[in-house]
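Visitor: Okay, here's the prediction I keep looking at, along with the sequence it came from:
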Amino acid sequence: MTKVLTIPDNWSATDIPDLTGKRFLITGATSGIGLAAATELARRNAQVVITARSVEKARDAIKKIGPGLVDYLLMDLTDLDSVRKAAARVDKAFDVVVLNAGVMATPFTKT
């Protein structure tokens, strides 16, 4: 039987516990929901690594996220070589990976 998890009606981001020692990777965290998730996790002392297609976008997002253990990996999800290079730079496991980025309207190619 499938178990469905639901969030209680009275739950909010302030209910997130202290996340000291936990590592999160979030794609799509330079804006929108990913940026909001990274911000809340950083506020709870998590180590957050965001992905970005450019250094400028990563640095802008980190400024918006505010203080905390936040870093970035350069990665373009439309470029498999870029994804491989980013994965090769990861030196420690993540506790949670949030796959939030959307990729659309890319040219058809065979891989």
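Guide: Structure's in. What do you need?

Visitor: okay, CA-based contacts and neighbour counts for the rest of this
Guide: Noted.

Visitor: can you give me how far stretch 90-102 is from the chain middle?
Guide: Its chain's C-alpha centre and that of stretch 90-102 lie 6 Å apart, by Cα atoms, centre = their mean, to the nearest Å.

Visitor: cool, and stretch 62-75?
Guide: Offset of stretch 62-75 from its chain centre (Cα atoms, centre = their mean): 10 Å.

Visitor: What lies in contact with the helix or strand where residue 51 lies?
Guide: Here residue 51 sits within strand 47-52, counting by DSSP states H and E. Residues from elsewhere that reach strand 47-52 (Cα atoms under 8 Å, 6 or more residues apart in numbering): 20-30, 38, 41-42, 58, 68-76.

Visitor: dropping in the other structure now:
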Amino acid sequence: MPAYPDMQGKVVLITGGSSGIGLATAGAFARQGAKVVIASRREATAKTALKQLAALGDAHWFPVDTTDGKAVGRLMDAIMKMHGCLDYAFNNGGSSGRSAPVAKMSEDAWRKTIDGFLTSVFLCMNAEIAAMMDPSKSVIVNNASVDGLRGYPFPGGAAYSAAKHGVIGLTRSAALEHAAQGPRICAVAPGWINTPPVANWMKRDEDVAKAITKQTPRGSIGTADEVAAAVLWLCSEASSFAVGTVLAIDGGYLA
């Protein structure tokens, strides 16, 4: 991981920071000397994550349901009370309803997925932008997906893909709104990454595992640390001209 001296002492919020990509990114920021706040729903998982992060640097956890605007507001109040500012945000948290093909999906499942992966990003950005005391030096990175740039490759993922397309549209539009004075707003679009949900799915279904590997020209799926490295670069001064950038981290998936 490159060293980014500009991150020393800066405050970063990572939603969904207790596991997977979020936890890897929290660890990467902590190693740079940033003050890390992870936010998630499950306290037990968060406690385990904090034990890991404690060895790396300054880290705290606050509970949040990112689909609830009032809960997001309470989270932001807690960050401001603790640190007085917010410099970086990685909107990574997400949740979904039961997956199903479009013709069989319930309205409730659709709304839960759209709220869990898209409305949540809007609510977080809405609060984060207002909290950033020095917008010209602040950065927001949203976690989109390669499925926000193409259709979902298995039946049942239409709502997820639609939500991630929305995240990319939201990212680019908000980036233009704030291009001149900041914050810079970008997104990462990971391909298949070795996170607990993907790993468990591949273990359960050998055909899915073969298909996922085949979809990744590199020959193996990515790691959470590889995505974290991209998030840090987008937040660093090294990427100061990246505005509205959607960075695919996919092992050649979209190539």
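Guide: Alright, I've got the coordinates. What you see is a predicted model, and the numbers here were worked out from it, not measured in a lab.

Visitor: that older thread, sitting in helices, which of the contacts of strand 47-52 of the first structure do you find?
Guide: Using DSSP state H, 38, 41-42, 58 are the members of those that sit in helices.

Visitor: Pull out the buried members of the contacts of strand 47-52 of the first structure.
Guide: The neighbour-count criterion (16 or more other Cα atoms under 10 Å) marks 22-30, 38, 41-42, 58, 68-70, 72-76 among the contacts of strand 47-52 of the first structure as buried.

Visitor: Geometric centre of the first structure: which residue is closest?
Guide: The C-alpha lying nearest the average C-alpha coordinate of the first structure belongs to residue 26 (Cα atoms, centre = their mean; 1.0 Å).

Visitor: Now check it against the second structure: what is it aligned to?
Guide: By TM-score structural alignment, residue 26 of the first structure lines up with residue 14 in the second structure.

Visitor: Its match is in contact with residue 92, isn't it?
Guide: Yes. With contact defined as Cα atoms under 8 Å, residue 14 of the second structure counts as touching residue 92 (6.7 Å).

Visitor: overlap in contacts of the two?
Guide: With Cα under 8 Å, 6+ apart, residue 14 of the second structure and residue 92 have common neighbours residue 22.

Visitor: longest helix anywhere in the second structure?
Guide: The second structure, longest helix under DSSP H: helix 158-177.

Visitor: What is the corresponding segment of the first structure for it?
Guide: Going by TM-score structural alignment: helix 158-177 of the second structure matches no residues.

Visitor: residues contacting the nearest residue in space to residue 46 of the first structure that is not next to it in sequence?
Guide: Spatial nearest neighbour of residue 46 of the first structure, excluding adjacent residues (Cα to Cα, 6 or more residues apart in numbering): residue 19 at 4.8 Å. Applying Cα under 8 Å, 6+ apart to residue 19 of the first structure gives the contacts 41, 44-46.

Visitor: please redo it, this time with the cut-off set to 10 Å
Guide: 41-47 (Cα atoms under 10 Å, 6 or more residues apart in numbering).

Visitor: Name the member of these that has the highest neighbour count.
Guide: residue 41 (26 neighbours; other Cα atoms under 10 Å).

Visitor: Residue in the first structure paired with residue 53 of the second structure?
Guide: Correspondence of residue 53 of the second structure to the first structure, assessed by TM-score structural alignment: residue 65.

Visitor: among the contacts of strand 47-52 of the first structure, which are in strands?
Guide: 23-27, 69-74 (DSSP state E).

Visitor: Could you tell me where stretch 126-134 of the second structure falls in the first structure?
Guide: Taking TM-score structural alignment, stretch 126-134 of the second structure hits no residues over in the first structure.

Visitor: Excluding sequence neighbours, find me the nearest residue to the equivalent of residue 93 of the second structure over in the first structure.
Guide: Superposed on the first structure with TM-score structural alignment, residue 93 of the second structure falls opposite residue 101. Leaving aside its sequence neighbours, residue 101 of the first structure sits nearest to residue 28 (Cα to Cα, 6+ apart; 3.9 Å).

Visitor: For that neighbour, give me its contacts.
Guide: Residue 28 of the first structure neighbours (Cα under 10 Å, 6+ apart): 34-35, 38, 50-53, 77, 98-103.

Visitor: same thing but at 6 Å, please
Guide: By Cα atoms under 6 Å, 6 or more residues apart in numbering, the contact list for residue 28 of the first structure reads 34, 100-101.
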